[in-house]
Structure formats: structure tokens, C-alpha cells
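[1] 3D model of this:
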Amino acid sequence: MADRNSVRTGQPPPVDKPEQLRNVVLVGCSGTGKTTLAESLALASGAIGRAGRVADGNTVSDYEDIEHQQQRSVQLAVLPLEWNGLKVNLIDTPGHPDFDAEVRAGLHAADAAVFVVSATDPVSAPTRALWRECAEAGIPRAIVVSKLDVARSGFDEMLTACHDAFGLGPDSVRPLFLPVYRDGRPCGSIDLLTGRSYGEAGPHPDADAARESLVEAISGQDDTLMERYLAGEELDAEALAEGLRREVVDCALHPALAVTDNGLGAVELLDLVATAFPDPTRRGGRPGPACDPDAPLSAQVLRITGDAYVGRISLVRVFAGTLRPDTHVRVAGNDEAEERVTTLTGPFGKQQRPVPEGIAGDLVCVPKLTVARIGDTLGDDEHPTALPTWPLPDALLPIGVEAHTKTDDDKLSQALTRLTVEDPALRLEQNTDTHQLVLWCTGEAHAEVTLDRLRNRHGVHVDTVPYRVALRETFAGAAAGHGRLVKQSGGHGQYAICDLEVEPLPTGTGFEFAVRVVGGAVPKNFVPSVEKGVRTQLASGVGTGHPLVDVRVTLVDGKAHSVDSSDSAFQTAAGLALRDAATHTDIRLLEPVSAVRVILPDDYLGAVLSDLSARRGHVLGTESSEPGVALLRAEVPELELSRYPTDLRSLTHGTAEFARAHLRYELMPAAVAAQFTGNGHSPA
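    A predicted model of the protein is given here:
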């Protein structure tokens, strides 16, 4: 493997075959040091110099202002590095669960993953879940232990913790580089395959035993290597490196090493990536076309960013074929959509560097695509086949927003459209019942970033307002109403009289209209006008301004004038009659109820059940979805769920998954309804 003091060019070499590529994603929870590690790798490879670091201590992959302010990543960033003649596309992902969509895109783009775990904290539940998903998808993984220079836990203890957290066998995780300590802090490491020292590493008393254990693990799945090993033959580094690569690609072994914030372990990790990680042609059983540069083009949009000068920039992974400038591509599933590729660039954080082409396996940026969205497939066939996409988190936290000024209102629609294109986890709703503009976000951090981008990227200021739940009204009992419209102001006047009877129906029935007029009191041609007027009044309500539902309205009598009666007159009279009927009975409020599904560790079940009870929830039952994990089903009023994603995350320390779906409307308890009547008492 390479010497730590090797001279590096910094720029990735020209790539003409996929075997020269490595696509690696860094994953782990917030605070583990992924972005610091990414900068250390860029520094070790020569991609940046120490003088080129961001002045305030932030890294090249964190370039939005809010990332600097909050000291955490909120987006996927790609850093192409050169190492041992290879191009390493390093994909740095956020650790906060609100930005899980970025992590999923990074995993989809990568051929191997580096899980960064901190020696100062236990392995988090989201990290464990990502490990399981990578295992199911057959993604090769390595483990990097960070912060050993400030932790009480040692390297061996952390590997044991990873064994337990990830549910691995005893030989699945093996140190490839053994850290060497001085005065209780790591000062270097020893390559167990070659015996080479990195940093200021001296002799390590456990190196021989650790090497023996590693060689056994590598040889165990290879009959030829095992025979040579059992025969006492000294296995050369090349044979062991090939065996290691095979074990890693097959997900049978997960190499581990230690890193520190001052850069120790960076060279070792780059050597591991170059030596043991798969190139794009060895993607295993993951779906997609064969990685052949000469095949028909099959590329996929991973993320979209907006640039003030260039406009929309699409990050694309080329799975097959070669993407070239000055060509046309088609968007799969949209026969009418043809995009022109003008130029190609290679991303380096926020910077863009021109590249001649993007071959199969590589990541490139395409500016100014107008139709393709995140997840769309680009091809040069007339009807390209769509590639599978990755799962997106549900946006379950509603944020009501209003434009701060008229100028902001004029720009708001276009800005929100751009944001939803760039962020597929963001959902925009214009609620027709409450007339409220709602941003559905994955959590508070996601909402904060969205509002910051509106303000700083698009120059639009909004005010956040409480989210309004769409309620309904209904009649508490039967009532009759009289509507009279008689106006004469010269020429044709307006004349219509309606008598209606209203009775409540079972919840969920909706609206029924009946006619019981005798003697032609209301001419037949005006009966549809009466129904239309009733429906119009139902939509605006009769008491609290919420739509009126679950009633039967019967037209029982009325009067018409041969000259002055009209369609509009009977519509108006019908609405007056319905409002009059409402004054003769109580109006009750209905609230929406959601079906709630929560998956959580058994340890938090009691706290979550108590919380749901306080939210007026009705628990339907719990069951075991897997050992130590419970599946809880409940019905909860939507009024109680507006902050639930945030509160549930706090209750379960981010370990729970939550889903909701509208179920039905139910009568609201009088004590709760009193908050919405404006007169201090229940409308019932």
C-alpha cells in the first residue's frame, strides 16, 4: 500500500474505463465526523491544500451558509479524488435524520459504503437501520472509528460494539490497520497485511496476533489460500490483497480502521478504498444495466441544485454507456421529453470543473436540464428503460407559511416550485379547505433549511403560521329553515322563496338532497338551482366557516314569480334557508382522524403509549415485527399530530418510524370544540 508521504497530483486522472473508478459514500449519524474525514481525505490526496481550507474551519463539502452556521451537513456533496492512479468519487452525506433523502441518493450512487462511528457515542439506531439496508442490498461496507483521541472507549471496544449493534458474526469485522497509541492518543497505525507503518507508529505488541486473525478470516472462504495457509506457507501481500477484495465485495468481511480529526487514518482509508473496494463493474446483485461504456446510455439524476449564474445543475450517475456534451438524451417514461446536454462538469463540493465525458460508473454534472427530475433516467434510446429509484422519507411535519410582503408573494410560487424540484422530500400543499399554504417537511431541521433557502437563495421572506387542520360541521338535530329573496329595483327584480328541512346523517355519509314539494310550488326547472345553492352553502359552512357534511336537505315548499324568479335567485334563497335552519339547532364540529403506524424498539413502547393516550389516541394493538421491535397501530385525531414527528423522535431518541393516513371524520369532544367556536363554549 501507499506511503503516507507520497506526492499526489490532487486532480483525478482521465478515466477511460470503469475499472479506474471507485464510488464511495460516507454514512453515519451527526457528530461522528464524516465531513471532517472527507476533508482529511481530500487533503491527503492533494485535492486541497491546507491553505485552501475554508477560513472559518468548514469544509469544501459544506458550502451553504446554514451549514456553516449550524456546523452540520444538510446535503449530499461529491469530492472526486485521485489515489494510486484511480478516481475516487467520495460522497459525503448528512447525518441528521431529516436529510435521509440525501443519504438514500448517496447510497444509490455508490458501490461501497464507509460507516463512520464515533468512539464517544453508541452506535445509533438510524445507523443500524442503514447497515441492515446495505446488507440487504449487497453493498460492501467498511467501518471507520472516529474520535479515538478524545474518547474513553478504545478501538477494540468499539469493534465489539459494532459487532453487537450490527448483529454480525465474530469474523465479520476485522481491523485492517491497527492503531498505535502514544500517551493515550493514536499516533499512527500498522498495516496488518504488509506490516507497513503509517504516521509515527512503532511496534505494536498485538500486531502479530491481529495479523494472524485477519489472514485466517481472508483465507477462510478461499480453498487455495487456506491450503497454502495451513501448509505454513507465507502468503504474499498481493495474494492477501486479492483475497481481501473478494471478501469485501462479497460482504463477507468488513475491514475496520481508526481515524482522528487531525488526519491520522486518511491515507490508510484511501489505500483501503483503492485496494479492497469494488469498481462499478462489480456492483453485485444490485439492479441496473451492466457497466459498459459502449452500451446504450443509461444514467440517472441523483440530485438537483440551483446556481445563481448557471441555473439548474443536475448530478448524474452514469450506469451504462457514455454521456457526452452536445448530445440529446430522452427522459424515460416521458416520450415527449428530450433534453440537450450542452456541457459536462465534475463536481468538487460547490465548484464545477469541466470534463470531456462521463463514462459508465462515473458521476458528472449536467447544467440546464429543464424537464428531468431527481430519480429520472436519461437514455439515448427512443424509449429508455427507467432505472429503479430509491425510497424517500415521508414528509410528516406541516409548516404553514404566508408571504411577508406583496413583493414576496409575487415571487413565492416560483421559488417554492424550484425548491420542490431540488428537494424531493419537500411536499407543497395548497389546502383548499383552510386556504393555507403548507410546507410538509421531514422535521424541524428540514423546515429550517427550507425557509433559509427561500430567504437567502431566492430572496423570498415568509412568516410561519400555525398549521390549520381542516374541520367539518354537521347538524346536531333536525331543523327547518326559511329563505326569502324579494327585491325590486326597477326592471326585472329577484324573487325566490325556499323552505328546507335538514336532518343529520351518520358520520361519513356525506350529503343527500331530496324533494318533497307538492303542487308545483317550486317549478321543476328551479329545483336544480336550489340544490346548487345548498351545495354552495355547504362548502362555506353555516357556523364556524368549515364545510357542512353528513346532512340530508329536503326541499319541502317555496314560491316563484313568473317574471322575477331566476336561477341565481333560488340559489341565494336556498343558502339563506340553510343558514336559517342552523339557527334552530346546535352545530357540531367534526375532526379528521388518522390511522397511525409506529415501529419502535420495545424499550420505548410504554412512553409512546402514554404519549398517544395524552393525544386522545385510541390504540388498536401492538405486535412484534422482529425481535426487540414493536409495531403499534392507533387512531389519533389529526389535531394532535401536527408536532408528533418531532415529539416522537425526542421520545425514542430517533429510533422510531412513523406513518399516518387519513381515516375518517369523527365528532369532536365539546371541550376541544370550544376552542374553535369563538364564544368560549362548545357549539354542541
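[2] hey, let's count contacts and neighbours off CA atoms from now on
    Noted.
[3] I'd assumed residue 273 was in contact with residue 22.
    Yes - the criterion here is Cα atoms under 8 Å, and residue 22 meets it with residue 273 at 7.3 Å.
[4] okay, those two: which has more neighbours?
    residue 22 (26 against 23; other Cα atoms under 10 Å).
[5] buried ones in the helix or strand hosting residue 68?
    Using DSSP states H and E, residue 68 maps to helix 65-70. Judged by neighbour count (16 or more other Cα atoms under 10 Å), helix 65-70 contains these buried residues: 66-67.
[6] Please identify the next secondary structure element, helix or strand, after that helix.
    Sequence order places strand 77-83 as the next helix or strand after helix 65-70, per DSSP H and E.
[7] what's in contact with whatever helix or strand comes next after that next one?
    Counting by DSSP H and E, the next helix or strand C-terminal to strand 77-83 is strand 86-92. Identification of contacts with strand 86-92 by Cα atoms under 8 Å, 6 or more residues apart in numbering yields 12-13, 15, 20-27, 34-35, 38, 61, 76-82, 106, 110, 274, 362-363.
[8] And for stretch 187-203?
    With contact meaning Cα under 8 Å, 6+ apart, stretch 187-203 is reached by 1, 3-4, 176-181, 204, 207, 210-211, 214-215, 237, 240-241, 264-265, 268.
[9] residues near residue 365, how many?
    Residues near residue 365, counting by other Cα under 10 Å, number 24.
[10] and what of residue 673?
    Number of residues near residue 673 (other Cα under 10 Å) recorded here: 20.
[11] Name the nearest residue to the residue nearest the centre of the chain, sequence neighbours excluded.
    The residue lying closest to the centre of the chain (Cα atoms, centre = their mean) is residue 101, at 3.0 Å. Nearest residue to residue 101, sequence neighbours excluded (Cα to Cα, 6 or more residues apart in numbering): residue 392, at 5.4 Å.
[12] Three-state assignment for the one you found, please.
    Under DSSP: H, G, I helix; E, B strand; the rest coil, residue 392 falls in the coil class.
[13] Second chain to compare with the first, below:
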Amino acid sequence: MGDRTTAAPGGPGRGTAADQYQRSRPDLIRNVVLVGHSGAGKTTLAETLALATGALTRAGRVQDGTTVSDYDEIEHRQQRSVQLSLVPLVHAGVRINLLDTPGYADFVGELRAGLRAADAALFVVPATDGIDGATRMLWEECAAVAMPRALVVTKLDAPQADFNATVELCRDAFGGDNPEAVLPLYLPLNRGPAGPDGNPRISGLLGLLSGSCYDYGSGQRTEHTPDRALVETAAEARDRLIEAVIAESEDEALMDRYLSGETVDTKTLIDDLERAVARGAFHPVLASALPVEGSRAGLGSAELLELVSSAFPSPAEHLPPPATTPEGRPRPALACDPEGPLAAEVVKTSGDPYVGRLSLVRVFSGTLRPDQPVHVSGHGLADRGTDDHDTDERVGSLSSPFGRTQRSVDQAVAGDIVCIAKLGSAQTGDTLSAPADPLLVAPWAMPDPLLPVAVEAHSKADEDKLSQSLGRITAEDPTLRLEQNPDTHQLVLWCLGEAHADVLLERLRSRYGVQVDPVPYTVPLRETFAGTGHGRGRHVKQSGGHGQFAICEIDVEPLPPGSGFEFVDRVVGGAVPRQFIPSVEKGVRAQLLRGVSAGFPVVDVRVTLVDGKAHSVDSSDAAFQTAGALALRDAASTAGVRLLEPVAEVRVLVPDEYVGAVLSDLSSRRGRVQGTEPVGTGRTLVRAEVPELEIVRYAVDLRSLSHGAGDFTRAYVRHEAMPEAVAARALAESQG
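    Alright, predicted model coming up:
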């Protein structure tokens, strides 16, 4: 590309009239999300761009001394991003909200929040590590909604880095039916002195459309005309790019003119390229490397900023998500209009020990101002421990976050992203609208947490604070699901993976001062009778004064699966007085819940009360409850007990090359494969029924098995009898 830019009065700046001018015009805003696997260099790229625009005074430092990602102490301890962060930049009069997302699969919820807030995506691909399956899946998701995408090849200054090989890898992974839609705009030049590794340092770029060389060898970007030999070397790549751009041109006659030998001017090519990128039809590949010591100009930073500001669409070109009333009634479609009805969405919630709750908000319609009354509406996450809610609040201060720094702003128009302080009831995914015209924006897709982590409070003091702290954690992270299991009575955090669980427990400890201890997760088994049995319950006590006397006899028989519990009264002759028969049933039911062998609830049995004895003075409701429980336990000792385990329907979606490994693995987990079917191109859906005992850690194991490219869902089907060997182990563990 050439030097085409989008200008605005006043030029770049922060806290200036120019900054306020950009904040008043959606067409001068770009919301861009960085996507790539962990370690691809997304945060480093964000810092390089911040340095190039003057937001950083030196590599990794904001003007007040904090780093771009210096927000969460956990990130520094773990040496990886675990949450979404905003890096606001200004280039050529355009405000760029750069959304840096975690690359690790456990934090895909933060990534999806970034995708929701963005209008375009930069896929970051290192020249050393290749492309993982999860990144390929995200590319397909972006393609499904026609999100504009470009690619940045990073780590070009690393040993063995190969730009051309990485471009070919990108074409294979992302080109689909049209690999010519993924092509480089610039070619790196090895013209500088050797780096510390002995390899020639990439010191410049050759623009395939502009025909100019952009030299970074001196630490500053300079432009000059390339020599003839270099132009001839790049001729094939240039012709290929021009043909691809013309093929996507809206001018249908342009290809005929080009094929007839007519020279197409550079401005026409650049205009067509930008339009193709904006509508998601062409995906340029750019190069990036760290700046040399003491320099602001990282290789490719100016070219990348130019692409983002001139080719990526503004929020005005991106339709907001659909919205309804909180009651679900339809309403007119929203538009990115600062004068329209207010519609904003909380894409991230975090707690700050000094400021309190901070809400990162994307404004889709209308204008948000400090002290403005808003309606906060959150629906559809009750299964994650967050009840539906509607309330009116007043907006606090507005700010633009950068690391730990919060820069005050006067307003946020449609298309902008800002932070709101102390919005007490707002949670991630909530909608902000005008109290007189409340709205509910359709939520984005949340990954289902499938790794259970059972926890207990470390002390009584921790237990007292645990409930409130978990409420705050769920408000911040909708990918977490809380469960108080009614069968096992365990407090379970359903997480996306082990790293996700570690971060949640660390946040409870460091941010809210609550220490919890992980304990082994107990799969909710059940018991049933293996055959018919007879039981006698005798509860007779005399200790002076009023005693206790109750005797009952019962018959127990198993029922078909899913029948539940039946109680039958066949007492004759008044052996058990009428008023105590409900007491016997109550005692039996209580013992069913406690179990008769391994401590798991008993299901699918019929209990028949056949006989008993009572005392005119010492018999009581409590005595017959105890006798009923004893009779059930006595019957279990003669009839035998069978353990039942829950079985889940598992649907695994994986690339075709992993189907064999998945089928073999499911078989080793006592799974019964129900069938397979192709889904799209190169992917297969495997359906199986698997005991839940065998898939407690399947969220972790499948990720390893499929190299991050697999996904699965699970749904409870039924309880069924366990194999004897497995049941013996479960019984031994429960008794231990």
C-alpha cells in the first residue's frame, strides 16, 4: 500500500481537542481485536504499535510508567495474558481501540468478548510456531459472520523465521476455496547487519503495490526507490497480488482492462484493496518485528497502522447486534448513530482494589456521558449462577483504560469503547440503555465450562466471605458456572480448564481475601436394590420415663429405571396405627437420600409396609421414622445393592485427522459410539454415550488429544448400572 491515510483536524493526540473530535465521530474509530495462540506475540505487537504512535515512551512503558498489560498481577506471575485488555491508539487522526486477548484456550471467554466488541480482527501468526487448530476454528467463526480479517507475521527476528513459508501456511490454513485471498502486501528485506543470532536482520519492507522500499535499519522508517534487481525479484509476487485485488474489485471491467495489457494505477488498486478488506473478501498478510534498541519504529508498524486506519471498517459500517425489550418483544434494528437510542454492552467486568468495579463497555448506539441515568438489564445466564436482573443506575466517570492508567473522557459515542467506574449491578454481558426505553442486546456465544473443580472454604472466616466473593467472580466471568450439587453437597466451580481454575482460585485469594481448598470431585452416583428383600426395623429404648418404641417390617423390590420411589401400605389389623404410617414413609425417604451402602441416594424402588408393632405410650412419630430407616437398611443387607452411574451423551467435533484417536479414546472410557457425521469441510462430529466418571477431565484430555482443535458438549441421559469392578472401586473410595 502507499501512504494513503485518513486525516482529522488536529492530528493525533490524547486529552486534546483532537482526541475529543475523534470521540465524537464513529467514522474516525476502529475497533480491532488481536487473535492468536498463546505466545504468538499479540501483547508485544500491541506494545510495538503503541510505541509507534507515541502512547509509550519506550518499549513496554506507558507515559506514566506502567506497561500495556500491567493490569492483573496474575498475568505477571503466570507470564501470560489471562484477560481482555484495551490498548487505545491514535494514528493519522483515527482512534484505534486495540483489544488484546488471551491466546490460551482456558480464557476463550475473554477472546469472545473481544470479538463481540470489535469490528475487525488481526490474526497474529508467529514465523516460528505455525498455526494451531483453535486459531483455525476462530478464523472460520469470523468468516461465518463476515468479519474483516488481516494477518500479521510476528517474530521475524527469531532464528529460523521464514516469512514466505509462514505465508504459505496461512494460505493453506485460511485460504479455503480461494487461497489467492490471502497474500502479502509487503516482502521483508534482509539488508541489515546480522543480529545476535548471526542471521541477517530484516531491516526493511518492499511494498508490492506502492513499489517503494521502507527501510527500518536506522531505527527510523525511511522510504526510497528499490534497485532494479529487487523489483524483478518481487515481480511475480506483485503480479499475483494485483490480480487478486482486481479479482475482488467492484469494477467488473477492470480485469478485462488489466488482461488486455492496460496498466492499472496504484491509487485504483489501493482503493479496491481497501474495499475488499473492509467487506471481508481479501485478507492481507503483513510483517512485524521488534524495534531496534532506542527506536520507536518497529518493522511493519507504520504499514500495519495504515492498513487498520484506512482499510478496516469503522463502527458505522458494522451492524450492531439485534436487540429486543427486556421482556423479549421485538423492536426496530439499531444503527451506529450517536443520536440514536442508547444501547451499550458490558463486554468485561473487573474488580479494582482502589476504584472498585470497572465495566468495559462497547457503545453500539447513542451517546454515553458521565452521571447519565441508565437501565441495566441482564438475562439468560441463570444457569451460570447469575439471576436475570433489571435495574436503574447512574453512570459514574468515563475513562479510557491503558494498563493501570484510566484517562478521563467526556463522552462515548456509538462505536466507541470506554470504562465505567462503580456501575454496581452491571455484569459481563449486561445491556445499558435509557431508562425510558430499556433494551436487551442479544448475548454473544459463551463457551460451556466442562471441567468441574470442587472446593471447600479453608476456614470459618473464609466460609463467611465465600458466597459474596463468588458472586463477584461470576459477575466478572460468565464462563464460570457455580453449582451446589444437591446429591454430593459439594460446591463445584465448572471451569474451562485447569489454568482457568487456577486463576479463579488465585483471584479469590488475592483480590477478595478468600482461601479455598480444592477437593476431589465426586460424581453423583446413585444406588438401587439388586433384588427383592425383606427388612425389619426395631427401635426400642427405655431409659426411665417416656421411652421410644416402634417396630416395622417392609418388603423392598427394584423398579424399572426412571420409575422413582413408591411407598405401599399393606398393614392389616392396625399393627401400625394409621397416624404412624406416614412416619414410616418419612423415615424410609430420609434413608433413601442418605443411601444404604455407599452413601448415594437410592432410586427406583418400591417399599411395602407389611407389619409392625406399636406401644400405646412410647410410640411416636420420631420412633417410627427411625424404625423405617432401620428396616430399609436391613432389607439392603439381604437383597444386595447395585451402584448406578450417570451416563452422558457426548458430541465431539474434531478435524478429520483426529477422528481415529477420538474414537479409540472414547472406547477406552467405556464409551458407546452412536455414530459419526461430517460437519462442513474437514471436520467430523462424533456422538457417543459415555459414563460421567470417565469424562471428568475430558475438557483437558480432548484439548491435548486434538492439539486444541477439538470441542465437545455433554448432556445427562440416564443412570445405569456400573460394572462390578468399577462399582467395587467406587464403593471402596466412598467408604474410605
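[14] mean shift between the helix holding residue 68 of structure 1 and structure 2?
    Following the fit onto structure 2, the mean deviation recorded for helix 65-70 of structure 1 is 2.2 Å by mean Cα distance after the TM-score superposition for structure 1.
[15] What is the neighbour count of residue 692 of structure 2?
    Residues contacting residue 692 of structure 2 under the criterion other Cα under 10 Å number 24.
[16] any idea how far the equivalent of it over in structure 1 is from residue 394 of structure 1?
    When structure 1 is aligned by TM-score structural alignment, the residue opposite residue 692 of structure 2 is residue 638. Distance check for residue 638 of structure 1 against residue 394 of structure 1: by Cα to Cα, to the nearest Å, it reads 16 Å.
[17] mind listing which of the contacts of strand 86-92 of structure 1 are in strands?
    21-27, 77-82, 363 (DSSP state E).
[18] so which of these comes closest to residue 535 of structure 1?
    Distance to residue 535 of structure 1, by Cα to Cα, is smallest for residue 77 among these, at 52.9 Å.
[19] measure the closest one to residue 146 of structure 1 for me?
    From residue 77 of structure 1 over to residue 146 of structure 1 (counting by Cα to Cα), the distance is 20 Å.
[20] Pretty sure residue 515 of structure 1 sits against residue 554.
    Yes - applying Cα under 8 Å as the test, residue 515 of structure 1 and residue 554 come out as touching, 5.4 Å apart.
[21] With neighbour numbers in mind, choose between the two.
    The neighbour comparison of residue 515 of structure 1 against residue 554 (other Cα under 10 Å) goes to residue 554, with 19 against 13.
[22] Leaving out sequence neighbours, find the closest residue to the more buried one.
    Sequence neighbours aside, residue 514 is the residue nearest to residue 554 of structure 1 in space, at 4.5 Å (criterion: Cα to Cα, 6+ apart).
[23] quick revisit: looking at structure 2, name the residue matched to the residue nearest to the centre of structure 1.
    Aligning on TM-score structural alignment places residue 101 of structure 1 opposite residue 109 in structure 2.
[24] which residues of structure 2 does the helix holding residue 68 of structure 1 align to?
    Here helix 65-70 of structure 1 aligns to structure 2 at residues 73-78, judged by TM-score structural alignment.
[25] can you give me the offset of that stretch from its chain's centre?
    How far stretch 73-78 of structure 2 lies from its chain's middle: 19 Å, per Cα atoms, centre = their mean, to the nearest Å.
[26] so who does residue 53 of structure 2 touch?
    Residue 53 of structure 2 makes contacts with 89-91, as judged by Cα under 8 Å, 6+ apart.
[27] So what does it match up with in structure 1?
    Matched by TM-score structural alignment, residue 53 of structure 2 corresponds to residue 45 in structure 1.
[28] how close does residue 477 of structure 2 get to residue 714 of structure 2?
    Distance from residue 477 of structure 2 to residue 714 of structure 2, counting by Cα to Cα: 21 Å.
[29] Please apply the same query to residue 113 of structure 2.
    In terms of Cα to Cα, residue 113 of structure 2 sits 23 Å off from residue 714 of structure 2.
[30] Between the two, which has more neighbouring residues?
    residue 113 (23 against 19).
[31] ok, how many other residues are close to the residue lying closest to that one once chain neighbours are set aside?
    Leaving aside its sequence neighbours, residue 113 of structure 2 sits nearest to residue 347 (Cα to Cα, 6+ apart; 5.5 Å). Neighbours of residue 347 of structure 2 under the rule other Cα under 10 Å: 25.
[32] Equivalent analysis for residue 344 of structure 2, please.
    Neighbour number of residue 344 of structure 2 under other Cα under 10 Å is 31.
[33] Show the contacting residues for the counterpart of it in structure 1.
    Matched to structure 1 by TM-score structural alignment, residue 344 of structure 2 sits across from residue 299. Contacts for residue 299 of structure 1 (Cα under 8 Å, 6+ apart) come out as 316-320, 377-379.
[34] right, and residue 244 of structure 2 touches residue 181 too?
    Yes - Residue 244 of structure 2 is within contact range of residue 181, at 6.6 Å (criterion: Cα under 8 Å).
[35] Give me the more crowded residue out of those two.
    residue 181 (24 against 20).
[36] What lines up with that one in structure 1?
    Using TM-score structural alignment, residue 181 of structure 2 pairs with residue 172 in structure 1.
[37] Show me what residue 573 of structure 1 aligns to in structure 2.
    Using TM-score structural alignment, residue 573 of structure 1 sits opposite residue 627 in structure 2.
[38] Pull the number of nearby residues for the counterpart of residue 85 of structure 1 in structure 2.
    In structure 2, the residue matched to residue 85 of structure 1 (TM-score structural alignment) is residue 93. When counting by other Cα under 10 Å, one arrives at 22 neighbours for residue 93 of structure 2.
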